[in-house]
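>>> Sequence first, predicted coordinates after that:
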Amino acid sequence: MSKELGLNVSTTHRIVRALVSEGYLAQNEDSERYYLGTGALLLGQAAHRNFGLDVVYPVLQQVAASTGESVNLGVLSGDTAVVVERIESAKPLRFTQPPGTRVPLHASSMGKVLLAFNAETEQRMLRGVKRLEQLTPNTFGTPKELRSELERTRARGWSIDNEELTQGVRCVGAPICDGAGIARAAIAIQAPAVRVPDERFDELGPVAMRAAKEISALLPPGHTF
């Protein structure tokens, strides 16, 4: 732990002891390994409420029920989108992407709407970049290709991930915007590619867009993720 933090052992030990005393960490008496304590659980619950997830969750549930597919809510975090809430598909064949998962902006449906509807983020990410990381054969490899895709995304109002992040997985995404129309979060519907032929994009995309607009309307003015 001290090596990962770049701190000496005695300093790391003091920090760990402080976290234990406040309940954020606990220690297994047999293995002596540390794990998250009840303080971390309570902190997570507070963050859940502050994010507005209590309001958002029923919308995600409705989308999952109507489509039969997994639904993600993600927010911008640096140069990635991070999953903060997820409803899993009840179908046995599904792709797992638990909360806390980070996905690249250029190769995910959530990331693409966070770029397409947030000009500042798009400019910051693509400034001076010549090549984008090729994660699958379908990943857009240059800023020029990605910008063309973002134009198509803006025209539709929703994005497509055509096995660009993970082969065998297709997704659509839609932006959750603030009052100025800037994307602050995103919703994604995710499914195995075998259940999403090309024509189903046109079914799922509008569903994601309607849900994203509903979430935007439910959140109080000035809410930030």
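All right, it came through fine.
>>> From now on I want contacts and neighbour counts done on CA atoms only, so please keep to that.
Fine.
>>> Was I right to think Glu122 contacts Ala116?
Yes - in this structure, Glu122 is within contact of Ala116 by C-alpha atoms under 8 Å, at 6.9 Å.
>>> So which of those two has more stuff around it?
A direct count of neighbours by other C-alpha atoms under 10 Å for Glu122 and Ala116 places Ala116 higher, at 26 against 20.
>>> Please enumerate residues in contact with stretch 111-130?
By C-alpha atoms under 8 Å, 6 or more residues apart in numbering, the surrounding residues in contact with stretch 111-130 are 76, 79-81, 103-106, 142-143, 150-151, 153-154, 158-159, 173-175, 181-186.
>>> next one: stretch 63-78
Defining contact as C-alpha under 8 Å, 6+ apart, one finds that stretch 63-78 is touched by 60, 81-91, 94, 110-111, 114, 184-191, 204, 207-208, 211, 225.
>>> So which of these sit within strands?
Counting by DSSP state E, the contacts of stretch 63-78 place 81-87, 184-191 in strands.
>>> also this one, for the comparison:
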Amino acid sequence: MSGMSLQTVSKTIKVLEAFLQFDGGRASVSGIARELGWSRAAAHQYVSTLAEGGWLQQDEEREYRLSPRAAVFGRFAIEYSAIPPEVSRRMEPLVQLLNEPISFAVLNGNEAIIVERHEPKRPFAITQAAEPHLELRTSASGMVLLAFDAHVDRARFTDMGDTLAAVRASGYAQSHSEWMGDVVDVVAVPIMLGQECLGALSVIAPSGRLDIPLARDTLLRSRREIEAEMSGDA
């Protein structure tokens, strides 16, 4: 593939990703141009091409949004690609060991999104129907993704430089915050394949119930085992 073709593919992906930055996922051509720092003409060329291909739809206010075709593709990717099997098959044993919900989250624009969750069979459990979206700045999984995911625009998070440096140095993030109306403790670790951050593996529990040193050491050990298996070093 020529350099020009690669550049075209890269710019097309940037346009699709730009829609994740707008409230409601809707944006005008001018809004996309401002978000990407392009001319309006360049943004229009890519947006109109994606619309012709069925990946974007235009509404009556002449704003664009991702089409149902893009949504179907996204659900397919989450179901079949987002969860490395080496991660998925270790989540239930982690639930049994820590007796708390275990989640795997990936970067999704301005937030982290939980794409798989396993829960203990007891009265307190964060169900699959619970809110899957996590704040990047305040959640343990979000901080892990900010610290380790090379695709993050860290220029937007310069105020978190010291925090993210500490997460990278320690290999994990910890948060104590309100989520879904409850105050919770969370510990999260990145899952890396080479230099690529595949997502954040985390454990969550009501405030005061989680044995944080045990959770931290267990997740760090699981991370080492998962990464070794994926790289063929197990």
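Received it, and whenever you're ready, just let me know what you need. Since we're looking at a predicted model, the values are computed, not measured.
>>> hang on, the earlier thing: the ones in strands among the contacts of stretch 63-78 of the first structure: which two are farthest apart?
The span of those, defined through C-alpha to C-alpha, is set by Arg184 and Ala191 at 23.5 Å.
>>> Distance-wise, check the counterpart of Ser159 of the first structure in the second structure relative to Gly208 of the second structure.
Residue correspondence to the second structure (TM-score structural alignment): Ser159 of the first structure is matched to Ala173. To Gly208 of the second structure, Ala173 of the second structure is 17 Å away according to C-alpha to C-alpha, to the nearest Å.
>>> before we move on, what about Tyr172 of the second structure?
As judged by C-alpha to C-alpha, Tyr172 of the second structure and Gly208 of the second structure stand 19 Å apart.
>>> Between those two, point out the one with more neighbours.
Shown here are Tyr172 of the second structure and Gly208; by other C-alpha under 10 Å, Tyr172 has more neighbours (25 against 11).
>>> Is the more buried one in contact with Ala200, as I believe?
No - applying C-alpha under 8 Å as the test, Tyr172 of the second structure and Ala200 come out as separate, 9.4 Å apart.
>>> Now do the shared contacts for the two.
In contact with both Tyr172 of the second structure and Ala200: 144, 188-190, using C-alpha under 8 Å, 6+ apart.
>>> Restricted to helices, list the residues you listed.
The helices, defined by DSSP state H, take in Val144 from these.
>>> Give me the buried subset of the shared contacts of Tyr172 and Ala200 of the second structure.
Buried subset of those (neighbour count, 16 or more other C-alpha atoms under 10 Å): 144, 188-190.
>>> got the buried residues for the longest helix along the first structure?
Assignment by DSSP H gives helix 198-218 as the longest helix of the first structure. Neighbour counts over helix 198-218 of the first structure (16+ other C-alpha under 10 Å) mark 201, 204-209, 211-212, 215-216 as buried.
>>> so that helix versus strand 183-192, what angle?
Put simply, helix 198-218 of the first structure runs at 150 degrees to strand 183-192, going by axes from the mean of the first three to the mean of the last three C-alpha atoms, to 10 degrees.
>>> what's in contact with helix 198-218 of the first structure?
Counting by C-alpha under 8 Å, 6+ apart, 55-56, 59-60, 63, 67, 157-160, 172-178, 186-189 sit against helix 198-218 of the first structure.
>>> among those residues, which are in strands?
Among those, the members found in strands (DSSP E) are 159-160, 172-177, 186-189.
>>> now those residues as TSV including distance to Val20 of the first structure?
Listed next are these as TSV, based on distance: C-alpha to C-alpha, whole Å:
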residue	distance to Val20 of the first structure
Ser159	44
Ile160	44
Val172	42
Gly173	40
Ala174	41
Pro175	39
Ile176	38
Cys177	39
Ala186	35
Ile187	36
Ala188	37
Ile189	39
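>>> Quick check on those residues: which are buried?
For these, buried by 16+ other C-alpha under 10 Å: 159-160, 172-177, 186-189.
>>> Closest to Pro221 of the first structure out of the residues you listed?
Nearest to Pro221 of the first structure among those, with distances taken as C-alpha to C-alpha, is Cys177, at 11.2 Å.
>>> Contact partners for the residue nearest to Val167 of the second structure when sequence neighbours are not counted?
Leaving aside its sequence neighbours, Val167 of the second structure sits nearest to Ala173 (C-alpha to C-alpha, 6 or more residues apart in numbering; 5.6 Å). Residues in contact with Ala173 of the second structure, defined by C-alpha under 8 Å, 6+ apart, are 140-141, 143-144, 167, 187-189.
>>> and these as JSON lines, adding distance to Ala77 of the second structure?
Formatted as JSON lines, those follow (distance: C-alpha to C-alpha, whole Å):
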{"residue": "Ala140", "distance to Ala77 of the second structure": "24"}
{"residue": "Ser141", "distance to Ala77 of the second structure": "20"}
{"residue": "Met143", "distance to Ala77 of the second structure": "23"}
{"residue": "Val144", "distance to Ala77 of the second structure": "22"}
{"residue": "Val167", "distance to Ala77 of the second structure": "28"}
{"residue": "Val187", "distance to Ala77 of the second structure": "26"}
{"residue": "Ala188", "distance to Ala77 of the second structure": "23"}
{"residue": "Val189", "distance to Ala77 of the second structure": "22"}
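>>> which among those gets closest to Leu36 of the second structure?
Ranked by distance to Leu36 of the second structure (C-alpha to C-alpha), the contacts of Ala173 of the second structure are led by Met143 at 24.0 Å.
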